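Student: fold the following.
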Amino acid sequence: MRRHHPRPKEALLTASQRSAGGRQAGRTTLATIAASAGVSVATVSKVLNGREDVAPDTRALIEDLLRRHAYVSPTARRSSTTGATVELIVHGEFGAYATQVIEGVVRACEEAGAAVVVSQLGEDRLPAGSPEGWARRLASSGRAGVIVVTGALTSAHIDALALTEVPLVVLDPMSLPRVEVTSVGSTNFAGGLAVTQHLLALGHRRIGYVGGPPGSGCNQARLHGYRAALENAGIPADPVLVHNEHFRYDAGVRAGALLLDLTDPPTAVVGGSDTIALGVVEAARMRGLRVPAELSVTGFDDTELARMASPPLTVVRQPLREMGRVAVKTVLQMAAGETLDSHHVELATELVVRSTTAPPAR
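Tutor: Just a heads-up that it's a prediction; the model follows:
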């Protein structure tokens, strides 16, 4: 006598997907997730909407299933097929750096027929409210994707975006909490290497470095390039000559003062940004030192500030507008479900020699 064996749960899921009344075959639905978790559709919906009245174990199971089944919410599917709107979040001030990135994002969105909403977060701040609530607001607003400029999101924020299927691209990130986060940046190590080699070629042997936050990924890469150039030239890196604080003018003034007041001060300083470099130039001016006759200074970015400075800054140029364009292209590809060639894009930097570098004074 043949015994009746109940079909396994995965087989039931496949059947429910095939019979989903006109839905695309294989597309995961809320019913799919609910059946797999052994809960109601309403419970799954509560998790998606960030409701608190779900047991922690049940919530964790549902969130795991949503990720494994690559659930795509209807809001996310609509945003990828109709007039898209991209959310651009800028951490910190709308300075020269951010302005050029925004220009690239706006132009790229215009060319793609998409809209862009620009928002700002204070330095070291995260979006208001819970990560789930923040992601839910973006999804319900029909955002095709999110571009974050220089800031860092927590793993909780990244998970919340993944659950609502809102694509995320981080531009020139301070840090990446997870390697799978898609990012756009520049060849920071190569830039730090090239500008330090330029100073070495001019004859400088005592070269300082003033950078941004110590934990910043882009700053670390620039600093490693600086150190690699010194090592290749057989010059030991002196920790007294390295200062890392923030990518700001006032930080450059403070660090420049510390370096120039040393008993054996540097004859050149590599700045981790244009604003830092201009701060170092001001510290030199306050001490009666001429740039570049008595101190060479370099920047990093090549914003309008570098070209308008007196004298104009020697810099490592980042293609800031192009980085914004690539970020838009990438996030729209993700929203459309297209496969990316790479999840980490680095655009080439370029050394631009102007008037703040010269051979050291005898």
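
Student: C-alpha only now, for contacts and for neighbours.
Tutor: OK.

Student: quick check: D172 vs Q120, distance?
Tutor: D172 sits 16 Å away from Q120, going by C-alpha to C-alpha, to the nearest Å.

Student: between these two, tell me which one has more neighbours.
Tutor: Using other C-alpha atoms under 10 Å, the more surrounded residue of D172 and Q120 is D172, with 23 against 16.

Student: ok, how many other residues are close to the residue lying closest to the more buried one once chain neighbours are set aside?
Tutor: Distances taken as C-alpha to C-alpha, 6 or more residues apart in numbering place G185 nearest to D172, at 4.5 Å, with adjacent residues excluded. Residue neighbour count, defined by other C-alpha under 10 Å, stands at 24 for G185.

Student: before we go on, could you also do this sequence so I can check it against the first one:
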Amino acid sequence: MTATREPYGSAPAQPLTIAQLAELAGVSTATVSKVVNGRSEVAPETRALVEGLIREHGYRRQRRRVSQAPLVELVFHALEGDYAIEIIKGVQQVAREHHLAVVVSELRHRPVAGRDWIDDVLTRRPTGVIPVFSGLTDEQCAQLAARDIPLVLLDPTGDAGSGLPSVGAGNWSGGLAATRHLLELGHRRIAIITGPGYALCNRARLDGYRAALDMAGVPVDPDLIRQGDFLVEGGLAQAGALLRLPDPPTAIFAGNDGQAIGVYQAAHAMGLRVPDDLSVVGFDDLPSMRWALPPLTTIRQPLTEMAAAAATMLVTLARGGPPPQGRVELGTELVVRGSTAPPAR
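Tutor: Take a look at the predicted model:
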């Protein structure tokens, strides 16, 4: 394929539009649009041709803003249980006030959205996107920015980076409070089951755990630190390994409420009673945890409020205003119930 440059002669004083670039390259405007917006389904030689013309002549984006659909795109790494329900409730509260609908999608436990997801989003052209406990690649962020689709990260798994607003919780202070509570009850063999290594909240909760032990003068035992996956199955497996140690823990701080239920199951399988033989603390305070047997002591993460804050920031951005700040962090608090008690020995 060769470019026919006669219609324009020498480089024009003004950058070219998509239509002019398409005519010059001998391709469709849709193809040029895909190149400009970072879409992948363009042949390498065609992409190189269009990009070369853009470098030579420049590109003038149309001033007319393409109208967005009245939708908030809410994308979860996994659409499971009370965690997702609390997030959806918070986003819907704000969306309803602004006459927006909420579209929910799932990444099936992938920490980063794939190409199929971004293609669908660009087709829908939502008012904005809120990824929950997941991330986007730099290319995907650029594609959304090129379409004027704002982005707010909720409970991000990693560093949000410059220019990307995000909403999270006080994970370090939550880890500190959970461990301090167990220390104040008299526990010294305190284990922790963390979440996946890529999760920023997981590292912060672990750091809070370490800080509480350090301030109490209790050495950190590496055998009592186990990496989980924020799933019930992970809590069950890791708690079983901890409870089979020659000197097992008298208390376990699970990285979230799901893993705490796994700890309950491991204790029951080994004939141990919670909290008589083993104290357990979770993290999230999902509504169902008050009905666990015994009711779970946990760290309340204000999920609904976090989601509402993210949706509010998104609406502000969509209307052309700046977010209140780059990072909003809501506080966590200890909720004491029946799963913690002084150690039996």
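
Student: now do the strands in structure 2.
Tutor: 69-76, 101-106, 126-132, 153-154, 166-169, 190-194, 225-227, 251-254, 279-284, 297-300, 327-330, 333-335 (DSSP state E).

Student: compile these into TSV and extend it with columns for distance to V42 of structure 2.
Tutor: Output for those, formatted as TSV (distance: least, C-alpha to C-alpha, whole Å):
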stretch	distance to V42 of structure 2
strand 69-76	26
strand 101-106	26
strand 126-132	24
strand 153-154	29
strand 166-169	33
strand 190-194	42
strand 225-227	42
strand 251-254	47
strand 279-284	44
strand 297-300	48
strand 327-330	36
strand 333-335	51
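
Student: and P322 of structure 2, how close does it get to V152 of structure 2?
Tutor: Counting by C-alpha to C-alpha, the gap from P322 of structure 2 to V152 of structure 2 is 12 Å.

Student: more neighbours, the two?
Tutor: V152 (27 against 13).

Student: how near is the counterpart of that one in structure 1 to K46 of structure 1?
Tutor: V152 of structure 2 maps onto V169 in structure 1, with residues paired by TM-score structural alignment. Distance, V169 of structure 1 to K46 of structure 1, using C-alpha to C-alpha: 27 Å.

Student: can you check H344 of structure 1 too?
Tutor: Going from H344 of structure 1 to K46 of structure 1 by C-alpha to C-alpha gives 34 Å.

Student: re the thing from before, so which of the strands of structure 2 gets nearest P219 of structure 2?
Tutor: Taking C-alpha to C-alpha, strand 190-194 is the member of those nearest to P219 of structure 2, at 10.4 Å.

Student: quick one: contacts for the aligned residue in structure 2 for L193 of structure 1?
Tutor: The equivalent of L193 of structure 1 in structure 2 is L176 (alignment by TM-score structural alignment). The contact partners of L176 of structure 2, by C-alpha atoms under 8 Å, 6 or more residues apart in numbering, come to R205, D207, G208, Y209, R210, A211, A212.

Student: separation between the first one and T179 of structure 2?
Tutor: Which is R205 of structure 2. To T179 of structure 2, R205 of structure 2 is 10 Å away according to C-alpha to C-alpha.

Student: can you check P295 of structure 2 too?
Tutor: With distances taken as C-alpha to C-alpha, P295 of structure 2 is found 18 Å from T179 of structure 2.
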